[in-house]
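# Sharing a model prediction with you, sequence too.
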Amino acid sequence: MKIAIIGSGYVGLVSGTCLADFGHDVVCVDKDEAKIANLLAGVMPIYEPGLAELVAANVKAERLSFSSSLAASIQGAQVVFIAVGTPARRGDGHADLSYVKAVAHEIAANIKSPTVVVTKSTVPVGTGDEIERILAASGTPVACSVVSNPEFLREGAAIGDFKRPDRIVIGAEDEWARNVMTEVYRPLFLNKAPILFTSRRSAELIKYASNAFLATKITFINEMADLCEKVRANVQDVARGMGLDNRIGTKFLHAGPGYGGSCFPKDTLALLKTAEEFSSPVRLVEAVVNVNETRKRAMGRKVIEALGGSARDKRVAILGLTFKPNTDDMRDAPSIAIIQTLLDAGADVVAYDPEGMEAAARLMPDVTMATNVYDAIEAADAIVLVTEWDAFRALDFGRIHDRAKAPVLIDLRNVYDPAQAREAGIIYTSVGRP
């Protein structure tokens, strides 16, 4: 099957590469000609484990190609995926659909054969209806059907998520589109991946509802962590005791500095705006958004407290900048608010991250970027573990004593055992543990 993916960012590139790996003939399209040139040269625009190798293998097999021409790329394609960005719109938090609509207009102007147009981008309820109107208004004489097929990819594990999904959600309004989408995902039948066919609007809402629920779990356990500190309980024990209940589950019950990334922040805001438009408030999600934003700054104050109440002229080493490990994504990363709180308090901040420093340097020009972990902690008054990269899971406490000015470790991901850290002479602070 010939497939065109419009948008070669995170979702589009991963999805297109995996579909090509299934045996489909895939072209990934992007109007950014520099990005396309880099992809043709084997240079990835994002860091995702295993992606560069998978792209190279499918390009070599002539199943995957790249182009900056949408008009040429969609000719003969049975399926065209829209996978462009839908960032939160400045000022009001609504999802910015300008890129989606622009692509829909361009598809409408160039389509010449029956095509299923699939929205892979995360879009508010009713966007598929708008795309359908755009296609119809063009007067295109060929048959088209608009489908919602939301993505559920975790950065850092996206290839595995695409190839071994928990579910594939397809919102289609006619049998032809359902049959075409079944053929797209037929290779996954060997893995017995469940395909859920719904209405288009239900599929659009499933994505937002899923992310909002996961964000709620994260925020809930973070508030329990604060309570644990007050009552001298251990949040890891609390989370484990909760998670063993199959109705709750263990995932997303890890206390930390709050959620960030490309999905949860913008998707919870977009869901709030949709609910507002339809006069059906979602008060729980509203509280989640507010609590999460407050928490990031609170973690900065936690570091200042560990410094004795003042960060003025103190050197603070930040380990981990990206919003999670195994990505270079800095979007809404908790480290941004934490570092800004420290800078506002007069601290000198030096940071290290295995993949995120180039993007972080553009966002935080006042932060010194170190070449490795132990250069970052040189002469530090405090060390803050913000992102739980594997490289930070076995720090040499002896080297911390030798290189840091003070062996103060604020572990915002609860990577280390408090007793072992203190036995090694580390002045240790974690989240939600006595």
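Yep, it's here.
# Please make it C-alpha for all contacts and neighbour counts, starting now.
Noted.
# counting contacts, what elements does the strand or helix carrying residue 268 pack onto?
Using DSSP states H and E, residue 268 sits in helix 264-277. Packing partners of helix 264-277 (3 or more CA pairs under 8 Å, 6 or more residues apart in numbering; DSSP states H and E): helix 200-231, helix 283-306.
# Reformat those into TSV and put distance to residue 168 next to each item.
Listed next are these as TSV, based on distance: least, CA to CA, whole Å:
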stretch	distance to residue 168
helix 200-231	10
helix 283-306	25
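# So which of those helices is nearest residue 49?
Comparing these against residue 49 with CA to CA, the closest turns out to be helix 200-231 (22.6 Å).
# By neighbour count, which bits of the next helix or strand after that closest one are buried? Give me those.
Toward the C-terminus, helix 200-231 is succeeded by helix 235-243 as the next helix or strand (DSSP H and E). Buried residues in helix 235-243, counted by 16 or more other CA atoms under 10 Å: 235, 236, 238, 239, 243.
# quick one: the second one from residue 357, how far?
Think residue 236. 30 Å (CA to CA, to the nearest Å).
# The fourth one too?
Counting by CA to CA, the gap between residue 239 and residue 357 amounts to 32 Å.
# ditto for the last one
Counting by CA to CA, the separation of residue 243 from residue 357 is 34 Å.
# Verify the stated contact: residue 316 with residue 343.
No. When contacts are counted by CA atoms under 8 Å, residue 316 is not listed as touching residue 343 (9.8 Å).
# who touches both of these two?
residue 349 (CA atoms under 8 Å, 6 or more residues apart in numbering).
# Of those two, which one has the most company?
residue 316 (29 against 19; other CA atoms under 10 Å).
# Second structure follows, compare the two:
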Amino acid sequence: MRLAIIGTGYVGLVSGACFSEFGHEVTCVDINEATIAKLKAGEIPIYEPGLDELVKRNSRFGRLKFTSDIKEGVRDAEAVFIAVGTPSRRGDGHADLSYVYAAAEQVAESVTRPCLIVTKSTVPVGTAQHVRSIVEKARPDIRIEVASNPEFLREGSAIEDFMRPDRVVCGTASESARQVLRDIYRPLSLREVPILFVETETSEMIKYAANAFLAVKITFINEIADLCEKTGANVQNVAKGIGMDKRIGNKFLHAGPGYGGSCFPKDTTALLKTAEDHETPMQIVKATVDVNQQRKRMMGRRVIAAAGGSVEGKKIALLGLTFKPNTDDMRD
């Protein structure tokens, strides 16, 4: 199939490269001309294990192309994935959807045939509906459907997560949209990867709920770690012991300085804002956010204590600047 990806960040570039590996013809679009120039020259602007090889191979075979011209990129696309940033909106913590909405409008104005617009960015519940209204207003003359297909990629293992996912979640409102997504993800369904079709609102909520749950799990083991220090218990063995219970699982049970990165902080905050807008308090998620903030400050106090009560004039080494291994992402 002919696909277009709007945005060449972690999600967009990984998705584009993996879709082309499936055999689809993919064009990645980004308004940053310098980024596109690098990609055309074979330079990958981000670090992700395996991505360099994947991009170069599929570019060489002609399945993966790059452009800064959105009209050129989406003109003949059968499906267009929006993978632009949704940072926290300055001042109130809501997800900033201006890039998503602008991309949707530009895509609608540029396509020359019926197509499916898919939001792959992490967006609050109701975004697909708003994108649908934008598209209908911009191009009432062409049938353009809208779907939600959130990503569940971990930086540092994004290629593996895309090619061998636990599941693929698709939010759709019609059988024709479902069929397009079935065709796109056929290589995964042939390997018996579950493809879950739900409403667009449900799809959007699944993404936020998943990230919030993982943040809760990280925060829980961090609080257990604090108690272990006071009682003499070994938190690593505690984590191993509870993780052996299949109902709990052993992932995200590593005590540390708290969660960070480009997703969990903004997504938990955005979920709280959505809950606030709908007058449905989420006390567990709120406590998780608060405890995580406190933990960051506590780690700072521990450094000061280890330095004898003051860091003034001291030389402090930081071993690693990213929020996790195998990535160059230093956001939050």
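The structure has been received and is ready for your questions. In this text the structure is predicted, and so the values were computed from the model without any measurement.
# if we can go back for a sec, distance to residue 99 of structure 1 and mean neighbour count added to the helices and strands packed on helix 264-277 of structure 1, as TSV?
Listed next are these as TSV, based on distance: least, CA to CA, whole Å; neighbours: other CA atoms under 10 Å:
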stretch	distance to residue 99 of structure 1	mean neighbour count
helix 200-231	17	20
helix 283-306	25	18
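# ok so, going back, please enumerate residues in contact with the helix holding residue 268 of structure 1?
87-88, 93-95, 122, 124-125, 208-209, 211-212, 215, 259, 281-282, 285-286, 289, 332.
# got the buried residues for it?
264, 265, 266, 267, 268, 269, 270, 271, 272, 273, 274.
# From those residues, pick the one nearest residue 79 of structure 1.
With CA to CA as the yardstick, the closest approach to residue 79 of structure 1 among these comes from residue 267, at 25.8 Å.
# for residue 153 of structure 2, what are its contacts?
Per CA under 8 Å, 6+ apart, neighbours of residue 153 of structure 2: 11, 159, 161, 162.
# Pick out the most distant pair among these.
Once CA to CA is applied, the contacts of residue 153 of structure 2 give 11 and 161 as the farthest pair, at 11.4 Å.
# out of those two, which sits in the more crowded spot?
residue 11 (24 against 16).
# With adjacent residues omitted, what lies nearest to the more buried one?
Excluding its sequence neighbours, the residue lying closest to residue 11 of structure 2 (CA to CA, 6 or more residues apart in numbering) is residue 83, at 6.2 Å.
# got it, and residue 205 of structure 1?
residue 125 (6.0 Å).
# my read: that neighbour touches residue 207, true?
No. In this structure residue 125 of structure 1 lies outside contact range of residue 207 using CA under 8 Å: 10.0 Å.
# before we move on, back to that, please name the residues that touch the residue nearest to residue 205 of structure 1.
201, 202, 204, 205, 274.
# can I assume the second one is in contact with residue 171?
Yes. Here residue 202 of structure 1 lies in contact with residue 171, judged by CA under 8 Å, at a distance of 6.8 Å.
# Common neighbours of those two, please.
Joint contacts of residue 202 of structure 1 and residue 171 (CA under 8 Å, 6+ apart) do not exist.
# Check the mean deviation of whichever helix or strand residue 56 of structure 2 is part of from structure 1.
In the assignment (DSSP H and E), residue 56 of structure 2 maps to helix 51-60. Comparison of helix 51-60 of structure 2 with structure 1 after fitting gives an average deviation of 0.6 Å (mean CA distance after the TM-score superposition for structure 1).
# what's that helix in contact with?
14, 17, 18, 20, 21, 42, 43, 44, 64, 65, 159.
# in structure 1, what residues pair with the helix or strand just after that helix?
Per DSSP H and E, the first helix or strand lying C-terminal to helix 51-60 of structure 2 is strand 64-67. Counting by TM-score structural alignment, strand 64-67 of structure 2 lines up with residues 64-67 of structure 1.
# which residues in structure 1 form strands?
2-6, 25-29, 64-67, 79-82, 115-119, 144-148, 168-171, 195-198, 315-319, 348-352, 368-369, 382-385, 408-411, 427-429 (DSSP state E).
# once aligned to structure 2, how far is the fourth one on average?
In this case it means strand 79-82 of structure 1. With mean CA distance after the TM-score superposition for structure 1, strand 79-82 of structure 1 averages 0.4 Å from its match.
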